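Asker: got a structure for you, letters missing:
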């Protein structure tokens, strides 16, 4: 331990006992894009003992501008898998679990069960509200983080001690009301900065060094282009449906197939209500007569005219070339058949 973590152990903030605590800690990182790759890289190198990386997507060329764990050889590979393979070569002390899954109300409690902390690396509000429901219900600390354009923000949420995410934002904003990386772009320096702040807060929580209410009731906002830093006080909502009334609206959604429009991508994601175990070899044999098909251990990609289906082993699919849910469901039924 001394050699690998020597520069960290000599910090009075951590020390040998703190390092031992980190090595015994378990965290989940939800989303492995610009934010998730930075926080995963930081915490694997810091020696957090077990890290689960959950991401539904695969690496694309436009990711390489800001998602620091990936290179051109990773294009087409699930992000969680590509990240885990690199990080295992960085630190063999750490147990890294790659989960190629879409976090949703069907699996969220199981995925986050038993962890000491959940870290937000997602790119959509719906998932953050779900994370908040699970963490408040199970009393798991979590850190909200976002980055777009030239600015980023972060808020630490410790159930029972601080306001929750729905105290800050009671309901999902209207579609199109918030900027996204697809519509507003993102400078590649801001995810690194805001995710590094998130990583530091994560270490403090794991070491029980950030457990006072005042410290955790601030939304941190940083604009890297204008070099402005703000702390915005967030108060507990005494009528909050989540942390006060314990109504978990996002977790208790109807248990059915989930169809999601992927913002800015002209694509629809379909997650079946029941997980499958698809044989890519058999399916590829059937599909190759109809269009172009390729697959590896993690993903099958089928192209037919102007449509593309990226299918994962559990039956989840991303269908590119349409933003029409009915058309996407029809293509899924026609070619995948489940």
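Answerer: Great, that's in hand. As the structure is a prediction and not an experimental result, all values here were calculated from the model. Numbering: from 1, shown residues only.
Asker: okay, CA-based contacts and neighbour counts for the rest of this
Answerer: OK.
Asker: wait, a helix at residue 129?
Answerer: Yes - according to DSSP: H, G, I helix; E, B strand; the rest coil, the state of residue 129 is that of a helix.
Asker: does it touch residue 166 like I think?
Answerer: Yes - counting by C-alpha atoms under 8 Å, residue 129 sits close enough to residue 166 to count as a contact (7.4 Å).
Asker: alongside the first one, take a look at this:
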């Protein structure tokens, strides 16, 4: 097919590989900077079907790095999943796009999983990534982790039964706790991460698994640093997700972040699955440097973000004041906490 002629000329894909791409179904969770770039690349590549999920809407601050969206999308506050679908249909009508405006929660992921060939990480928080990690292993679906903030990015390809999972990885290679709302981000860092992610995706979808990278890659474009770490040895036989006796803990209710609308207070409470010991002083300093109005005492920190105020307690529990909408509350929470 002429449309894909340059891609089929690339011998590892070829005509047969292109036909394999056409038969595949990819789930993209999150349509921010990473997810929107992934979605466009895979749509242009001719992947047969994409299911795209996002709970958020387009804002003006997204336009600097989220390539699928327009100023009109931001002015209309279009849900990202719908705005992305509209643009992707303009890019390639041969690709079936199924959009979902909402949370990627456990029931939804379990319902979608049996028909998925690959999961792509476009999220901005580890709650969702841990669920994706468990879904991946429970249903034996490969998934590709990606993360970026500032000029820093990282990515890792996870193949159930072969590679370490995200839980194994985090025990040895702790991630940064920063967010785009606190330290910013430059668009080239996004494009570098998605270049790695989508290259790996094309290998899996065209059935060229022999070419997959077996390292965790991290880089800082501003500091001109790149590190590739061989990860095979960190796979943990006792891991609850990928070990010999998996229990998939993040698919259990007890391991999920709990939310509750506080009656009559225009406030949503968000409580992490496990109690933490937040560093109030560190967070207060980080948010002040980002330009937010912050106050703190030894027990909690309060931060004002736009029209919402978040109060975070030392145990990780947060109150988001100024909304009864759980989706909005989660967006505020994750933009500040990561």
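Answerer: Ah, there it is. Since the model is a prediction, treat every value here as computed from it, not as a measurement.
Asker: hmm, back to that, the more surrounded of residue 129 and residue 166 of the first structure?
Answerer: Remark: of residue 129 of the first structure and residue 166, residue 129 carries more neighbours, 23 against 19, as counted by other C-alpha atoms under 10 Å.
Asker: Provide a list of residues in contact with the more buried one.
Answerer: Residue 129 of the first structure makes contacts with 165, 166, 172, 250, as judged by C-alpha atoms under 8 Å, 6 or more residues apart in numbering.
Asker: how about TSV for these, with distance to residue 95 of the first structure and secondary structure added?
Answerer: What follows is the contacts of residue 129 of the first structure, written out as TSV (distance: C-alpha to C-alpha, whole Å; DSSP: H, G, I helix; E, B strand; the rest coil):
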residue	distance to residue 95 of the first structure	secondary structure
165	29	helix
166	32	helix
172	34	coil
250	30	coil
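Asker: which of these ranks first by neighbour count?
Answerer: Neighbour tally across the contacts of residue 129 of the first structure (other C-alpha under 10 Å): the maximum, 27 neighbours, falls on residue 165.
Asker: show me where the stretch 51-200 of the second structure has its strands.
Answerer: Listed in chain order, the strands of the stretch 51-200 of the second structure (DSSP state E, counting those that start in this stretch) span residues 96-101, 118-121, 143-149, 152-158.
Asker: could I get the ones you listed as a markdown table with mean neighbour count and distance to residue 17 of the second structure?
Answerer: Supplementary listing: those in a markdown table, determined by neighbours: other C-alpha atoms under 10 Å; distance: least, C-alpha to C-alpha, whole Å:
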| stretch | mean neighbour count | distance to residue 17 of the second structure |
| --- | --- | --- |
| strand 96-101 | 18 | 18 |
| strand 118-121 | 24 | 16 |
| strand 143-149 | 25 | 19 |
| strand 152-158 | 24 | 20 |
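Asker: pull up the distance across stretch 91-101 of the second structure, start to finish.
Answerer: Between the opening and closing residues of stretch 91-101 of the second structure lies a distance of 20 Å (C-alpha to C-alpha, to the nearest Å).
Asker: next, count neighbours for residue 165 of the second structure.
Answerer: Neighbour count of residue 165 of the second structure, defined by other C-alpha under 10 Å: 29.
Asker: also residue 139 of the first structure?
Answerer: Using other C-alpha under 10 Å, the number of residues around residue 139 of the first structure comes to 15.
Asker: which residue packs closest to it, ignoring adjacent ones?
Answerer: With sequence-adjacent residues excluded and distances taken as C-alpha to C-alpha, 6 or more residues apart in numbering, residue 139 of the first structure is closest to residue 159, at 5.4 Å.
Asker: which ones are touching the one you found?
Answerer: Residue 159 of the first structure is in contact with 135, 136, 139, 140, 141, 243, counting by C-alpha under 8 Å, 6+ apart.
Asker: perfect, I'm done here.
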